[in-house]
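Trainee: After the sequence you'll find the predicted model.
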Amino acid sequence: MSALARIALTAYRWAGVVLFPCAGILLAVRASKGKEDRSRRMERLGHAAANRPHGPLIWVHAASVGEMGAVTALMREFRRAGIHVLLTTGTVTSAEIAANRLRDEVIHQYVPIDALPAVRRFLDYWQPDLAITVDSEIWPATLQSLHDRRIPQILVNARLSDRSFARWQNHAKVASSLFSKLAMVIAKSDLDGERFRDLGAWPVTVSGNIKVDTDAPSVDMELLGQYQRQIGHRKTWAAISTADGEENVAAMVHRALKAHMGQLSIVVPRHPQRADEIEAMMVQQGLTVARRSRNDEITAETDVFLGDSIGEMGLYLRLTEIAFVGRSLVQGAGGGNPMEPAVLGCAVLSGPHVENFRESYQRLVRHGSARVVRDAETLAKAVHFLMNNPLARHKMGDAGIAAVQDMRGALSITLKALEPYTNPLTVKARLEPKAAAGE
């Protein structure tokens, strides 16, 4: 490690120690804004709110909902091997989904803030045998603490966006110092693998995107039938995972097509807590809105079905065959995950800004299952075309299912790469109950 990198990382760690007494105030402010769980914010300071089970334990960190969904199947494989799983996330929404979707399969805690007192308290209590981080979450104090304790940390489904890679390149010596402490990086694309190697990570392997190996999002069939009856024979399209500004685009598309299509528009914002302002904007434009959170009925007069609930993407996507994936018309947002609509046979539309899912979109476009639009006008034209051309719509949907099938296999590659670290834990899990019985 260079002297400059050592000074920078030491300053970062000591800043965390010095400012740690203020962390409680910051968390309280965030809780007042709904960004922290008020009743569980002590977990963010490293305090445990659950018992540490006896036996081997893998700590899996998934920053938010998308990352958690990507590694759900991976965590279940660990559990089948008898290894306990501690899942940490950083958002209130992800905690709610973990409680609903994973129940007693894993132990959920909020991730401790990256300050030495919190990290030390967390690791002293949980004592994980292995730490697995999803995507690109790198926290210097946590990584150093794991390294000091000889707890391997591995990145899975790892990616580096254009912006993140450029930022790390500007601090190459610090990056090399940090990334070299990782036990392994399992990247989701060749480009991501190359970037991690350039920044000092080793060994690096490429698995593909494990989000492709996840099951299609589940649905309450009774609820689905209820909404299908309410919608009747109306044509539908959906704008999902939308960022601020894209709901207005969806409203513009709806108004452009309404006179001669009479369609129902389904809008699912990435952050459901924005639903009040989204509804107000749409009502101001003369649109009638039904909200899922209020259990509003969809009537013939309803213009927009606002999907402001958590964990029900499977419902919204099964109500349509056309899905615009948001965070893609806003520069810098990175794009949304197109795999959920593709696996359900939806024709996929997207804006051009999809750097976080570049390879997935390239594969879908090559298969003919996704199209790129530039703005509200081209989106309206694409939606209009697909609504009026069932043959083209179904061809895109079938191509999406085929593309997803071709891209599967990342989960098995990831599990194989992890075997040097997980196999000893599997053996330990099998032997420990016998040892305990003989005591």
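Mentor: That came in fine, so what should we check first? Residues are numbered from 1 along each chain as shown.
Trainee: C-alpha from now on. contacts and neighbour counts both.
Mentor: Noted.
Trainee: which other helices and strands contact the helix or strand harbouring Ala99?
Mentor: Here Ala99, judged by DSSP states H and E, is contained in helix 92-101. Other helices and strands packing on helix 92-101, by 3 or more Cα pairs under 8 Å, 6 or more residues apart in numbering; DSSP states H and E, are helix 65-80, strand 107-110.
Trainee: contacting residues around that helix?
Mentor: Gly34, Lys35, Glu36, Asp37, Ser64, Val65, Met68, Thr89, His108, Tyr110, Ile310, Gly311 (Cα atoms under 8 Å, 6 or more residues apart in numbering).
Trainee: And the first one, how close does it get to Ile97?
Mentor: From Gly34 across to Ile97, the span is 16 Å (Cα to Cα, to the nearest Å).
Trainee: With neighbour numbers in mind, choose between these two.
Mentor: Per other Cα atoms under 10 Å, whichever of Gly34 and Ile97 has more neighbours is Ile97, with 18 against 13.
Trainee: so where do the strands sit in this protein?
Mentor: With DSSP state E as the criterion, the chain has strands at 57-61, 84-89, 107-110, 130-134, 153-158, 184-187, 204-206, 236-242, 264-269, 289-291, 304-306, 322-325, 347-350, 370-372.
Trainee: Give the other helices and strands that the longest one contacts.
Mentor: Right, the one you point to is strand 236-242. Using 3+ Cα pairs under 8 Å, 6+ apart: strand 236-242 touches strand 264-269, strand 322-325.
Trainee: then this one, side by side with the first:
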Amino acid sequence: MSGLARIALMGYRVAGICAYPLVSPYLTYRAIKGKEDRKRRLERFGFPSQPRPHGPLIWVHAASVGETNAVIPLIRELLRRQIHVLLTTGTVTSAQLVENRLGDEVIHQYVPLDLKFPIKRFIAYWHPDVAITAESEMWPTTMAELKRRNIPQIRVNGRLSDRSFERWQRNGKLAELLFGKLSLVVARSDLDAERFHDLGAWPVVVSGNLKGDTDPPPFDPALLNHYRQQIGTRKTWAAICTFDGEEAAAAFVHRALKPRNRQLTIIVPRHPERADAIEAMLTEKGLTVARRARNDAITEETDVFLGDTIGEMGLYLRLTEISFVGRSLTEQGGQNPLESAMIGCAVLSGPQVQNFRETYQHIIRKGGARMIRDTEMLAKAVHYLMTNDVARRKMIDGGQDAVQDLRGALSTTLKALEPYLNPLTVTARLRPAGTDG
């Protein structure tokens, strides 16, 4: 069976080599759709756009916005130790987040495609001392090349969804070949740790969720004051990180509650490139929309403030005290509720939160979140929280207590990483000044 697994991996690599000539047209198509950075497309082929600095360098990969936010505190600790950080991400939105939050403190590149030539080119140039990946991605070609060069591969904030675990279980020998290449897994829950171990990873330690140690998302105080003045005394609620269908649910809630509450609804889609389609849908339902990307003013007639920008979640959440967190009603998996809770929002969510099960369970136990079954129940919950200050305040306090309880994952993660970080820290601090050419 292990022989079949090795044949499957070889077939994957061969298929990648055969598909290589088709990659460029595919990336061009994605660039047209706004899903790739046309100017930096060569980075996806492993070609560097910046020089490699002298001295120790750790490659940190975070696939998208959520993973990037989670590893920022860890990255800051690596930088404090004078270790260079190469941070790769896979989306345009996450690249913008890196620019906003870290600037030139790190070297940012788009992650190369998991194909033989891009990966060999990328690793040969950057030659990282350690490779750290966040959460759940497994890329066979990348892992094989790192293993061939004896570069430690570490998974932090590791998680495996129900669906992913079941899929890997059905391919047990293949999982053993891949998960066995990991030098260390720092899992975010006991359940995730058990799953990684069952699939062949060792050693595995539990840290808790790194997202509990993140800072609240930043905001522009002048801009916040600007919008608060425009909103005035109107009640507000927000539907954030929404996926297709959840904006329509928010529109239903708004129309149902408007005669009684005259509220402003804030919608922040998970993918801002959908904003035109969302605005068209809302307008068709007779709602007046102000878009942040257009700097539209919020007036008495505005029904929906559409948050179609990157990196301003801190602004949107501070305009309300009620937050419905999406990808949970019409989509599955859920999104991170901790940002809403730490800023001071009562959290509402649909039932499909498998990717954040433990986090929601803890916040619910503290009274900071409530699950809703459907759109009608969401409307009732929003109305109740808008009109009941005591209940809303109790949920906000419960959520913030839960956030405090969930802190500590960063220190546990750093302790687990010490055998890999300490030699690099010593080397970095012994490096003569002026050698970072």
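Mentor: Arrived safely. Bear in mind the structure is a predicted one, so any value in this text is a computation, not a measurement.
Trainee: Need the residue closest to the centroid of structure 2.
Mentor: Gly66 (1.0 Å; Cα atoms, centre = their mean).
Trainee: For that residue, give me its contacts.
Mentor: Asn336.
Trainee: Ile107 of structure 2 -> structure 1?
Mentor: Under the alignment (TM-score structural alignment), Ile107 of structure 2 maps onto Ile107 of structure 1.
Trainee: for Tyr421 of structure 1, what are its contacts?
Mentor: Contacts of Tyr421 of structure 1 by Cα under 8 Å, 6+ apart are Leu130.
Trainee: Tell me how far it lies from Arg149 of structure 1.
Mentor: 16 Å.
Trainee: Gly69 of structure 1 too?
Mentor: For Gly69 of structure 1, the distance to Arg149 of structure 1 - Cα to Cα - is 29 Å.
Trainee: Of those two, which one has the most company?
Mentor: Gly69 (20 against 10).
Trainee: Spit out the contact partners of that one.
Mentor: With Cα under 8 Å, 6+ apart, Gly69 of structure 1 has these contacts: Lys211, Thr214.
Trainee: What distance do you get for it to Ala216 of structure 1?
Mentor: 11 Å.
Trainee: Could you do Arg13 of structure 1 as well?
Mentor: 42 Å.
Trainee: Who has more neighbours out of these two?
Mentor: The neighbour count for Arg13 of structure 1 versus Ala216, taken as other Cα under 10 Å, is higher for Arg13 (18 against 15).
Trainee: Touching, that one and Leu143? I think so.
Mentor: No. Look at Arg13 of structure 1 against Leu143 with Cα atoms under 8 Å: they stay out of range, at 11.1 Å.
Trainee: check contacts around Glu395 of structure 1.
Mentor: To be clear, residue 395 of structure 1 is Lys; Glu isn't right here. Here Lys395 of structure 1 is in contact with Ser369 (criterion: Cα under 8 Å, 6+ apart).
Trainee: Recalculate using a threshold of 10 Å.
Mentor: With contact set as Cα atoms under 10 Å, 6 or more residues apart in numbering, Lys395 of structure 1 has these partners: Gly345, Cys346, Ala347, Gly368, Ser369.
Trainee: Please identify the member of those residues with the greatest number of neighbours.
Mentor: Cys346 (31 neighbours).
Trainee: Am I right that that one is in contact with Val404?
Mentor: No. If you go by Cα atoms under 10 Å, Cys346 of structure 1 and Val404 don't touch, sitting 11.9 Å apart.
Trainee: Overlap in contacts, these two.
Mentor: Contacts common to Cys346 of structure 1 and Val404, judged by Cα under 10 Å, 6+ apart, are Met339, Glu340.
Trainee: separation between Val204 of structure 1 and Met184 of structure 1?
Mentor: Taken as Cα to Cα, the span from Val204 of structure 1 to Met184 of structure 1 is 6 Å.
Trainee: Common neighbours of the two, please.
Mentor: Leu155, Ala417.
Trainee: what range in structure 1 does stretch 73-84 of structure 2 sit on?
Mentor: Going by TM-score structural alignment: stretch 73-84 of structure 2 matches residues 73-84.
Trainee: Which residues outside the matching stretch are in contact with it?
Mentor: Contacts of stretch 73-84 of structure 1 (Cα under 10 Å, 6+ apart): 52-60, 68, 71, 85-87, 102, 105-107, 128, 210-211, 213-215, 411-412, 414-415, 422-423, 425-430.
Trainee: Can you tell me which of these are buried?
Mentor: 55-60, 68, 71, 85-87, 105-107, 128, 210-211, 213-214, 411, 414, 422, 425-426, 429 (16 or more other Cα atoms under 10 Å).
Trainee: so what secondary structure elements neighbour the biggest helix by length in structure 2?
Mentor: If you go by DSSP state H, structure 2 has its longest helix at helix 2-32. Here helix 2-32 of structure 2 touches helix 116-126, helix 140-148, helix 172-179, going by 3 or more Cα pairs under 10 Å, 6 or more residues apart in numbering; DSSP states H and E.
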